[in-house]
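Trainee: make a model of this:
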Amino acid sequence: MQLAFHQVDAFSERPFSGNPAMVYRLDTWLNDELMQQIAAEHNLAETAFVVREAEGWRIRWFTPATEVPLCGHATLASAYVLFEVFHEPAERLDFISQSGPLSVTREDGRLWLDFPAIEAREVQDHQQVARALGVQPVEVLGSNELLVVLESEQAVIDCQPDMAALAKLPWLGAIVTARGAQHDFVSRYFAPAIGINEDPVTGSTHCLLIPYWAQRLDKTRLTAFQRSARGGELFCRLEGSRVKIGGHATLVASGTLMLD
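Mentor: Predicted structure coming up:
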């Protein structure tokens, strides 16, 4: 069996920046073990698999270590592949996922994710979080992820977590964030518990970041930058119980996986 794959740098207009994702458009589903093996072989933060079903495109995401319930950059990458490689004619693609219905639209030269807004609640025990991240937080919130607010953009850049300690905390990962100098806010994302020490650009974390900063800054349209080594710019809108996350994508490689 041979399977075509496409590697896309999401949230970037040029190669070798943003967040790389591998995309497989399948005719039928592979078994879970094989999809996990394929994701481990590529060893990118996410490998996405999409299959057209009666209700729409079903999408699943795998890190090198596990399947995850939501991934923004690999959804953006999957939509880019369906639009640009497979020439889907619609301006909107609807996806079915573990996290419910998602969509991606083409608008003003960008791709826009439509994801659920997630409200984070205050976390009382700051000390364990502070020790794992090696910083003194201004505010600590949590949902399925930690949302840790720092005093400045420079504090976000300088953050050097203890990955072993961070992996033991009862959250998928930790977002550190602060007001930005050239953007409304900046962030970084660490998730060693699911096999990603640092993710270059993370769409799904903005489900928490956008509602938080929209309230703090009293605005519903924001710009964001993920301050990883590769970096990536995100355009953000809060629309009721949904967030819209806009960005660019670049195809960097296509090939064939040989399973025979």
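
Trainee: rest of the way, CA atoms for contacts and neighbours
Mentor: Noted.

Trainee: and the strands in the stretch 51-200 of the chain, which stretches?
Mentor: Assigned by DSSP state E, counting those that start in this stretch, the stretch 51-200 of the chain shows strands spanning 56-62, 67-68, 92-97, 100-107, 110-116, 121-122, 139-142, 146-149, 174-179, 185-191, 196-199.

Trainee: relative to Arg227, which of those strands is closest?
Mentor: Nearest to Arg227 among the strands of the stretch 51-200 of the chain is strand 185-191 (5.7 Å), distances taken as C-alpha to C-alpha.

Trainee: helices and strands around that closest one, which ones?
Mentor: helix 153-158, strand 174-179, strand 196-199, strand 221-226 (3 or more C-alpha pairs under 8 Å, 6 or more residues apart in numbering; DSSP states H and E).

Trainee: of the strands of the stretch 51-200 of the chain, which is nearest Glu46?
Mentor: Checking these against Glu46 by C-alpha to C-alpha gives strand 56-62 as the closest, at 5.4 Å.

Trainee: how close does Glu41 sit to Ile59?
Mentor: Relative to Ile59, Glu41 is positioned 19 Å away (criterion: C-alpha to C-alpha, to the nearest Å).

Trainee: with neighbour numbers in mind, choose between the two.
Mentor: Ile59 (23 against 11; other C-alpha atoms under 10 Å).

Trainee: quick check: that one touching Asp94?
Mentor: No: taking C-alpha atoms under 8 Å as the definition, Ile59 is not a contact partner of Asp94, at 9.8 Å.

Trainee: how about this one, so we can line them up?
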Amino acid sequence: MCIQIMEIKIYQIDAFTNKVFSGNSAAVCPLNGWLDDAILQKIAMENNLAETAFYVKKDNHYEIRWFTPTVEVDLCGHATLATAFVLFHHENHTENNINFFSSRSGHLTVARELNYLTLNFPLDEIKEVALTSEIANCFTSSPLTVIKGKTDYLVIFENEEAIINMNPNFENIAKLDARGVIVSAKGNKVDFVSRFFAPQIGIIEDPVTGSAHTTLTPYWSKKLNKTTLTATQVSSRGGELKCKVVQDRVEISGQAKLFLKGLLYIE
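Mentor: Model prediction:
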């Protein structure tokens, strides 16, 4: 009996960086049509990266979905940036703007200008909440402020050094009713720094998290009284971002680099 083998292109891109082995790696798989969700999840699990993005071309836009090794997520910034990089540099998208559509997050755009790609995402809806014992028990030092967005907590600390040296309790973070926890402080050389922990969705620490900056940007924009900000995610790999508030949207800019390209073989 002949077994049919399906070949799927795969790219691995380091996003929010201008050099490989830094920023945040994402896999990107162009598809001719949507496969079963179970297959998409298995591919993401096999890749074992923070996110694998899949996209399908539809008329004048691209449908996009994002999977961690364990679940599908509502929004992923670095994997969207990586997908745009693939389209611009390897999949023959000739215009300087890309329109994406997510059934979970709506319309998203990416614009190209020189070496930078700029995501246009909806601003998160944030509000200050009380510091509960559940949140306090995630950290060895006391936060200054706790913010709640649609999916994440944003926890503010005194300075950049507190963020860099942080060793949180991941077991306690995993118990919180949220996608994950962003920790942040005013930066020494940039406007703000951050890290992102999400053991709830199988990511102990995400190296650079574009979607978290939809929460970080409105907070720091108001705190620092400015609409254009610079940011560094101070994970071990590190990543650089430029953020700008534009009405109810946020523009998040960064660079990307190709690490590998190849084929997947699925029976």
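
Trainee: before we move on, the earlier item: okay, the strands of the stretch 51-200 of structure 1 in JSON lines with distance to Pro15 of structure 1 next?
Mentor: Formatted as JSON lines, the strands of the stretch 51-200 of structure 1 follow (distance: least, C-alpha to C-alpha, whole Å):
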{"stretch": "strand 56-62", "distance to Pro15 of structure 1": "22"}
{"stretch": "strand 67-68", "distance to Pro15 of structure 1": "25"}
{"stretch": "strand 92-97", "distance to Pro15 of structure 1": "24"}
{"stretch": "strand 100-107", "distance to Pro15 of structure 1": "20"}
{"stretch": "strand 110-116", "distance to Pro15 of structure 1": "16"}
{"stretch": "strand 121-122", "distance to Pro15 of structure 1": "37"}
{"stretch": "strand 139-142", "distance to Pro15 of structure 1": "33"}
{"stretch": "strand 146-149", "distance to Pro15 of structure 1": "29"}
{"stretch": "strand 174-179", "distance to Pro15 of structure 1": "25"}
{"stretch": "strand 185-191", "distance to Pro15 of structure 1": "20"}
{"stretch": "strand 196-199", "distance to Pro15 of structure 1": "17"}
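
Trainee: and the helices and strands packed on strand 185-191 of structure 1, which is most packed in?
Mentor: strand 174-179 (a mean of 24; mean count of other C-alpha atoms under 10 Å).

Trainee: which part of structure 2 matches it?
Mentor: Following TM-score structural alignment, the aligned partner range for strand 174-179 of structure 1 in structure 2 is 181-186.

Trainee: ok, now stretch 15-30 of structure 1?
Mentor: Using TM-score structural alignment, stretch 15-30 of structure 1 corresponds to residues 20-35 of structure 2.

Trainee: give me the contacts around the matching stretch.
Mentor: Around stretch 20-35 of structure 2, the neighbours that count as contacts under C-alpha atoms under 8 Å, 6 or more residues apart in numbering are 8-17, 47, 49-57, 78-79, 82-83, 86, 206-209, 237-240, 257-259.

Trainee: swap in stretch 130-145 of structure 2?
Mentor: Residues external to stretch 130-145 of structure 2 that are found in contact with it (C-alpha under 8 Å, 6+ apart): 128, 146, 155-158, 166-170, 172-173, 176.

Trainee: how about a cut-off of 6 Å?
Mentor: The contact list for stretch 130-145 of structure 2 (C-alpha atoms under 6 Å, 6 or more residues apart in numbering) reads 155-157, 168-169, 172-173.

Trainee: distance of Phe101 of structure 2 from Val71 of structure 2?
Mentor: From Phe101 of structure 2 to Val71 of structure 2 the distance is 19 Å (C-alpha to C-alpha).

Trainee: err, Leu117 of structure 2, not the other one
Mentor: As defined by C-alpha to C-alpha, Leu117 of structure 2 lies at a distance of 26 Å from Val71 of structure 2.

Trainee: out of the two, which sits in the busier spot?
Mentor: Legend: neighbour count by other C-alpha under 10 Å for Leu117 of structure 2 and Val71, higher for Leu117 (25 against 15).

Trainee: who touches the counterpart of the more buried one in structure 1 in this structure?
Mentor: Counting by TM-score structural alignment, Leu117 of structure 2 lines up with Leu111 in structure 1. When contacts are counted by C-alpha under 6 Å, 6+ apart, Leu111 of structure 1 touches 105, 246-247.
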